[in-house]
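Engineer: sequence first, predicted coordinates after that:
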Amino acid sequence: MPGAPNRITIRPDDYHVPYAGTAGDGRKFFLSDELYTADASYVGLFLWTADGAFDSVQVDSLTRPSNVPPGQAAPGVDGDEVVQTRLKQLGKYVLEPIEVAPFLRTVDGVEFGWRFEVFEGTATVNIEPGDFICYYEPWDGYEYDT
């Protein structure tokens, strides 16, 4: 798509991006328990090769808490346990900024990844499903909206 970035930077932080960095095998990763649809929550482990090209996405479907309003990100039931299991799979990892290619993949009928869009003249890359993080140009990962 014209204007879509070839690479974006994802920076770990203490807010919505606690797990981004380099896995023990050299692959880049982003792990989140805040992915969601109207009726399900997910833990998603997104993996890229060492040079930032898409490698794979691993998805765990969880029960969405009943007290969370539609359209709001929230960890699914037992999400912490799944996150810890996925972190162990990464081996000795380092939390650090990563520069990676956006992608979208469908898993069990749900799109996961980074969706490029232009809305009212502003280009964005949104993490899906749930559209809970939205990155903007210059794609350096310092600022995002939730």
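Structural biologist: Looks like it came in fine. Numbers count the residues shown, from 1 in each chain.
Engineer: all contacts plus neighbour counts: C-alpha atoms, from now on.
Structural biologist: Noted.
Engineer: does residue 57 touch residue 44 like I think?
Structural biologist: Yes: Residue 57 is in contact with residue 44 according to CA atoms under 8 Å; the separation is 6.8 Å.
Engineer: higher neighbour count, the two?
Structural biologist: residue 44 (24 against 19; other CA atoms under 10 Å).
Engineer: mind listing the helices for this protein?
Structural biologist: In the chain, the helices defined using DSSP state H lie at 79-89.
Engineer: can you map out the strands along it?
Structural biologist: Assigned by DSSP state E, the chain shows strands spanning 8-10, 19-22, 28-36, 40-48, 54-63, 94-95, 98-100, 104-107, 110-119, 122-128, 134-136, 144-145.
Engineer: summarise which helices and strands the second one is packed against.
Structural biologist: Taking 3 or more CA pairs under 8 Å, 6 or more residues apart in numbering; DSSP states H and E as contact, the helices and strands that strand 19-22 lies on are strand 28-36, strand 94-95, strand 98-100.
Engineer: would you mind saying which of the ones you listed lies nearest residue 133?
Structural biologist: Nearest to residue 133, of all the helices and strands packed on strand 19-22, is strand 28-36, at 9.7 Å by CA to CA.
Engineer: measure how far that closest one is from the centre of its chain, please.
Structural biologist: In terms of CA atoms, centre = their mean, to the nearest Å, the centre of strand 28-36 is set 4 Å apart from its chain centre.
Engineer: ok, now stretch 82-93?
Structural biologist: The answer for stretch 82-93 is 15 Å, by CA atoms, centre = their mean.
Engineer: below is structure B, check it against A:
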Amino acid sequence: MAIDHNTFEAEHVGHTADGGQFFLTTPFEPGGRSFVALYLFDRDGLFVKAEIDPFDKGLYQRRLKDLGKVTFDRIVVEPFEVERFSQTFGLVADEPTTSDEIWWVTAEPGDYMAFAEPWDLGEYDT
């Protein structure tokens, strides 16, 4: 699944100096807490790890700085999910339950980015 860099929810996606891929974002519980989430992937787009903490603007900026030299650009990564703070985080695949539904991959918690086929489009719905 592709995510194109933009000036909105995908402002901080791209590649690290070693070729790995990253997605730094701020998922949220609707009507509740916000978080800083850094998702790391290898150069093939396989999920490596997630660093998730309660939202703090300073922490967000430190996570970005700690990545070192980065290039903000398109990433191509696999869906994944992890549990933290009694929440499911990640790019979560939602399999259709009937033949007239489609596959979705949503950024969770908060369902703030929704991806559908074609997976290489790089765009999402909000």
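Structural biologist: Thanks, I have it. The structure presented is a predicted model; accordingly, all values stated were derived computationally and were not measured.
Engineer: hang on, the earlier thing: including distance to residue 79 of the first structure, could the strands of the first structure go into CSV?
Structural biologist: Below are the strands of the first structure laid out as CSV (distance: least, CA to CA, whole Å):
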stretch, distance to residue 79 of the first structure
strand 8-10, 22
strand 19-22, 14
strand 28-36, 6
strand 40-48, 7
strand 54-63, 7
strand 94-95, 20
strand 98-100, 24
strand 104-107, 18
strand 110-119, 17
strand 122-128, 17
strand 134-136, 22
strand 144-145, 23
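Engineer: nearest to residue 80 of the first structure, of those?
Structural biologist: So among the strands of the first structure, strand 28-36 is nearest, using CA to CA, at 7.9 Å.
Engineer: may I see the buried residues of the closest one?
Structural biologist: Across strand 28-36 of the first structure, burial judged by 16 or more other CA atoms under 10 Å covers 28, 29, 30, 31, 32, 33, 34, 35, 36.
Engineer: what do we get in the second structure for the fifth one?
Structural biologist: When you say that, I think you mean residue 32 of the first structure. Correspondence of residue 32 of the first structure to the second structure, assessed by TM-score structural alignment: residue 25.
Engineer: so its match makes contact with residue 9?
Structural biologist: Yes: counting by CA under 8 Å, residue 25 of the second structure does reach residue 9; the two are 7.0 Å apart.
Engineer: shared neighbours, these two?
Structural biologist: Listed as contacting both residue 25 of the second structure and residue 9 by CA atoms under 8 Å, 6 or more residues apart in numbering is no residue at all.
Engineer: contacting residues for residue 52 of the second structure?
Structural biologist: Here residue 52 of the second structure is in contact with 35, 36, 37, 38, 84 (CA under 8 Å, 6+ apart).
Engineer: residue in the first structure matching the first one?
Structural biologist: Counting by TM-score structural alignment, residue 35 of the second structure corresponds to residue 42 in the first structure.
Engineer: check the last one too.
Structural biologist: In the first structure, the residue matched to residue 84 of the second structure (TM-score structural alignment) is residue 107.
Engineer: and that match, how far is that from residue 97 of the first structure?
Structural biologist: The gap separating residue 107 of the first structure from residue 97 of the first structure is 26 Å, by CA to CA, to the nearest Å.
Engineer: the more surrounded of those two?
Structural biologist: A direct count of neighbours by other CA under 10 Å for residue 107 of the first structure and residue 97 places residue 97 higher, at 20 against 11.
Engineer: so what corresponds to the more buried one in the second structure?
Structural biologist: Aligned partner of residue 97 of the first structure by TM-score structural alignment: residue 74.
Engineer: contacting residues for its match?
Structural biologist: If you count contacts by CA under 8 Å, 6+ apart, residue 74 of the second structure has them with 2, 3, 4, 5, 13, 14, 122.
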